[in-house]
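Q: Take a look and give me a structure for this.
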Amino acid sequence: MKVPDPISLQTENRHLKVLNKRYIQYIREKVNQLLEVMGTQPLKPEELDDETLLEFDPIGIVAGAFQQILEHLRQTNRELELARDELQAIFNATGVGISIIDSDFRIIRCNEKQRQMLVSEPSEDIRGRFCYEVYCYKDSPGLDCPAVETLATGRAVTLREVKKKDKYFQVVTTPLKDHEGRTKGVIEVLIDVTEKKKAEELMLRTEKMVSLGQMSAGIAHELNTPLGSILGYSRLLLKDKNLTEKQIEWLGIIAEQTKRCSRIIKGLLDFARLPEETPVGRCDVNCAINSAVELLKKEALKRKIRIETELNNVPIVRGSQSEIEQVFINILLNALQAIGKDGRVHIRTYNEDQMVVAEFKDTGPGIPESIRHRIFDPFFTTKPVGEGTGLGLSISSGIVNRIGGTIEVVNSPEEGSIFRVRLVADA
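A: Coordinates of the predicted model:
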């Protein structure tokens, strides 16, 4: 057996050390690369010496590293899903409608509030569709659309008032930009301002009615004296035994028309009367309805109109008995006149929260949408000249509002109209 040359052994030993050092360096680099991928700081020499590193299983290290990476990805995915669900919950829970629209006006996403305010379809069914088709029922974007301006200018736009589906909205559009600052879509926010709009209209209407009431009171007081004189002298003349039949007829017409003028003036005074003049009392709603029905029973029979009542057990309400009776008389008379002949009026009472509701449903022609918002305005009437003053429903509205109630009218799904008077229950 040949003995190895010492010099050769030294050379081979040095070569092996170099290879060993390179191998250790290679393993250390690969381990550090894996640690860096996992978000961990690289190993320092003092943390893991060369001998221990040589004992590592590279395949095991790689497999373990990938297992840790996989678990890290799973945890990250769970956190992302949780964050997504939280954002979606906030997106849906906000009190305003929100839509995200792309540059082609397609709906990418909308929250539940937006869907409830504008459409009846599920959110999934409107994604990808054009916003102007879904929200505005148009074939193309309108020139007044704020989204058009935002996409064109890249600036936020606010429209103070837009009417959709009998509601009023404030619309705010904000540009959605990419990482380079280019506008790639629009975030549209809809704020329901219907109640605010109604409050403004009510305030304006109240101011107009106050002014009109003051003017009406002045006119009524000025006319009462001469009308009283005309009526008084007409009655005196009627006592003259030497009058012809024609003269008696003419004086009768004068007296009758004077009485009619007096009734109109009484309506003006009732309309102009200040709230302080009538103290709030207590009223039995069912009793007030029965009184109104009894008073107008002959008028209903003459018109061949059937009056049905469904009076349930309801509490006493706040308000003057005589005034609430007057409200019901005005509404019932309005229903009889609207029907004309051969019809039906159904009256029922029921409880609703802390209110008592008196509902009058008739089989008349209904009220056109174009004038429905005006029927409580003073002097507004659809009757022929000489057949109505247009004050009955206005006075009724004033009485009900004064005692904290509400009065509304809607068209019945079948036929006719429904008047609902809501009165505060007297605790």
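Q: rest of the way, CA atoms for contacts and neighbours
A: Noted.
Q: Make sure F328 is actually in contact with A288.
A: Yes - proximity of F328 to A288 meets the contact threshold set by Cα atoms under 8 Å, at 7.4 Å.
Q: Compare the two and say which is more crowded by neighbours.
A: Higher neighbour count among F328 and A288: F328, with 24 against 20, using other Cα atoms under 10 Å.
Q: Can you tell me the closest non-neighbouring residue to A272?
A: Nearest residue to A272, sequence neighbours excluded (Cα to Cα, 6 or more residues apart in numbering): G213, at 4.1 Å.
Q: Where does that neighbour sit: helix, strand or coil?
A: Three-state call for G213 (DSSP: H, G, I helix; E, B strand; the rest coil): helix.
Q: what's near enough to touch it?
A: G213 makes contact with L268, F271, A272, R273 under the criterion Cα atoms under 8 Å, 6 or more residues apart in numbering.
Q: next one: L80
A: In this structure, L80 makes contact with no residue, judged by Cα under 8 Å, 6+ apart.
Q: Next, the second sequence, to be compared with the first:
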Amino acid sequence: MDLKEDVLLQFFGDFVLLNEILTGPQTKQCLQKIGIKYGMQIEDQFRSEQENQKELSVEQYAQLVTDFFSSLGGEYKVSSWDREKVIFTCRKCPFGHMVLKTPALCEVSAGVLGGMAARNFSYSKVSPERSVAHKSCDCTITVYIKETQDAAEAEGTFFPNEPRAYMLTRNEIQAMSEDAVSTSNVYRNYVQSLENLQTIHREMETEYNQLRDEIFSDLKLGVLTVNVSGKITYMNKTAQNLLHAENHWDTAVTQEFQRLLSGTLHENTRHNQYILNVPFPEGTRYYSVNTAPLLGEDGEVTGAVSVFQDVTEQKILEAEMLQMEKFSLVAELAAGTAHEIRNPMTTMRGFLQILAKEFKSGTKGYEYCELMIEEIDRANAIIKEFLLLTKPAAPNLRECDLHVILEEIFMLIESKSLLEDVKLNKRYAKSLPLVEADPAQIKQVFLNLATNAIQAMPAGGELTIATSVSNGTVVVRFTDTGCGIEEAQLARLFDPFFTTKEQGTGLGLTISYRIIEGHRGRLHADSTPGKGTTFYVELPGLKK
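A: All right, here's what the predicted structure looks like:
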């Protein structure tokens, strides 16, 4: 069957019924869309034969139109063409004299002309320049392919290059008098084609979702998309686990994450490996976040996508490496200077003791000597701590119950807490694995942390010491309700000689850090300015 028979049989298989169909209010729109579809088919066939994927030139467009209508038995000639318009003269209509009875059939031709022009040029408007349905089939049609003043003033139909322009919708078909088309092969075939396309679309969408889930489910990266209003449209399993969320925001946890995506949506801000601190009840996690906007066909932002991963362990290792570099530097400094300083100070102390005997007790000279001896002793204590920091004593390891050590700490700090109006709270786990540790060194660490917590609450407050077990690791928490520590200070908390106290040496926390490190454990802190600070001591528990 040739192209002419194919087209004409589909449109005129039942001429009487077709006349009834073409009396509806949607006639023009429906016939134009049918013309657009056939124009697209003939254009695709031309591109396939010519292996041409570029837009048609004006000359190619005009030739393709005349060849198409000639193949249907019509006679179209190009009267003139330029960069703004193409004028066609029809001497013989492909629909024959039936067009005189039903002039609306000319809209099929308009659809062919306008649809092709819309796909290849920046503008498309079809304008008949004289009536085509009186005594002859002759007509003249102008196709404007550039938006000009003449095009705007001309009467005719504008054809946009949009996907919906190529297909009849169910509403458009049903609007063409349901009683007339319900028994029509044309209607039934079209509805069946539409339903088949919808079925194929649903199947493809299902397959796409399954394939997407299979690809993203095995990724160790979190993948998340949101629409333009910020609502989550997709999360893979990794994203759900990392954010502790399932297809909706937990604003208490992911507020900063939402802020990043909001900037991407509304300010077109892209983030590349942005380190985001996400607070969870069990502690802060660090995520490396990338975000980018999603754009529609018109270039407008339709949503945003984020790909992120947990880099908490990496950040911890980086911090520990930096801390080790600082300790190494301090060790070099201590090894070269500490002993040289202590030797002359020991000599000075001896002569001051002799000199003090030359003065009577209570005289100014005696008081000055005693004061200088005290300051030398204080300097020697700092040097001793300094040497302990650089060369900590090897721990005398044995099995220990941390609850027993903590009870000793409570006894030591009880009187000081009463004087400072600090309430002591215990929150112990019901059972705690034993740890392999040096009781004296661990006691030194606990006492230092508890003392620091009490000193951080000069106006009174609460100190809570709690224990727990997590994945075989014993965790001891010292939580105060003091003034808290600023983020910039928190990063330097374990640096040698860093202190926020007037009388502090800045070595207590550093030594504690080295001791816990020597026990294959971890010491770290979280703080909220104005609310308080929590120090965490983590030690590996012994297996039963």
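Q: List the TM-score for the superposed pair.
A: TM-score of the superposed chains, computed with TM-score structural alignment, normalised by the length of the first structure, equals 0.65; 351 aligned residues with a Cα RMSD of 4.7 Å.
Q: chain center to stretch 16-23 of the first structure: distance?
A: Its chain's C-alpha centre lies 79 Å from the corresponding centre of stretch 16-23 of the first structure when counted by Cα atoms, centre = their mean, to the nearest Å.
Q: returning to that earlier point: any idea what the residue nearest to A272 of the first structure aligns with in the second structure?
A: Counting by TM-score structural alignment, G213 of the first structure lines up with A331 in the second structure.
Q: ok, now how distant is that match from N448 of the second structure?
A: When distances are taken as Cα to Cα, to the nearest Å, A331 of the second structure and N448 of the second structure turn out to be 22 Å apart.
Q: repeat for Q60 of the second structure
A: Q60 of the second structure sits 88 Å away from N448 of the second structure, going by Cα to Cα.
Q: When the two are compared, which one has more neighbours?
A: Just comparing Q60 of the second structure and N448: by other Cα under 10 Å the higher neighbour count belongs to N448, 16 against 10.
Q: right, and that one touches T510 too?
A: No - applying Cα under 8 Å, one finds N448 of the second structure not in contact with T510, separated by 10.7 Å.
Q: what touches both of these two?
A: Common neighbours of N448 of the second structure and T510, counting by Cα under 8 Å, 6+ apart, are absent.
Q: now the strands for the first structure?
A: Along the first structure, counting by DSSP state E, strands occupy 97-102, 107-110, 157-164, 167-177, 183-192, 282-283, 305-311, 317-318, 343-352, 355-362, 406-411, 417-424.
Q: Name the residues that touch the first one?
A: By Cα under 8 Å, 6+ apart, the list of residues contacting strand 97-102 of the first structure from outside reads 91, 107-115, 117, 131, 184-191.
Q: Then the third one?
A: Here strand 157-164 of the first structure makes contact (Cα under 8 Å, 6+ apart) with 118, 136, 146-147, 149-150, 168-174.
Q: can you give me how far it is from the chain middle?
A: The gap between the average C-alpha position of strand 157-164 of the first structure and the chain average comes to 14 Å, counting by Cα atoms, centre = their mean.
Q: Flag every buried residue along that strand.
A: Applying a neighbour-count criterion of 16 or more other Cα atoms under 10 Å, the buried positions in strand 157-164 of the first structure are V157, E161.
Q: Now do that strand against strand 183-192, angle only.
A: What separates the directions of strand 157-164 of the first structure and strand 183-192 is an angle of 50 degrees, with axes from the mean of the first three to the mean of the last three Cα atoms, to 10 degrees.
Q: Over to the longest one?
A: Counting by the same axes, to 10 degrees, strand 167-177 of the first structure points 160 degrees away from the direction of strand 183-192.
Q: Does anything pack onto strand 167-177 of the first structure? Which helices or strands?
A: Strand 167-177 of the first structure sits against helix 146-153, strand 157-164, strand 183-192, helix 194-238, with contacts defined as 3 or more Cα pairs under 8 Å, 6 or more residues apart in numbering; DSSP states H and E.
Q: What lines up with G404 of the first structure in the second structure?
A: In the second structure, the residue matched to G404 of the first structure (TM-score structural alignment) is R520.
Q: sorry, back to before: can you tell me which of the contacts of strand 157-164 of the first structure lies closest to V345 of the first structure?
A: Y168 (33.6 Å; Cα to Cα).
Q: Please name the nearest non-neighbouring residue to that closest one.
A: If you skip the residues right next to it in sequence, Y168 of the first structure has T194 as its closest partner in space, 4.7 Å away by Cα to Cα, 6+ apart.
Q: quick one, what contacts the one you found?
A: Residues near T194 of the first structure by Cα under 8 Å, 6+ apart: K167, Y168, F169.
Q: What distance do you get for it to K184 of the first structure?
A: When T194 of the first structure is compared with K184 of the first structure (using Cα to Cα), they lie 31 Å apart.
Q: what does E352 of the first structure give?
A: Applying Cα to Cα, the value for E352 of the first structure to K184 of the first structure is 50 Å.
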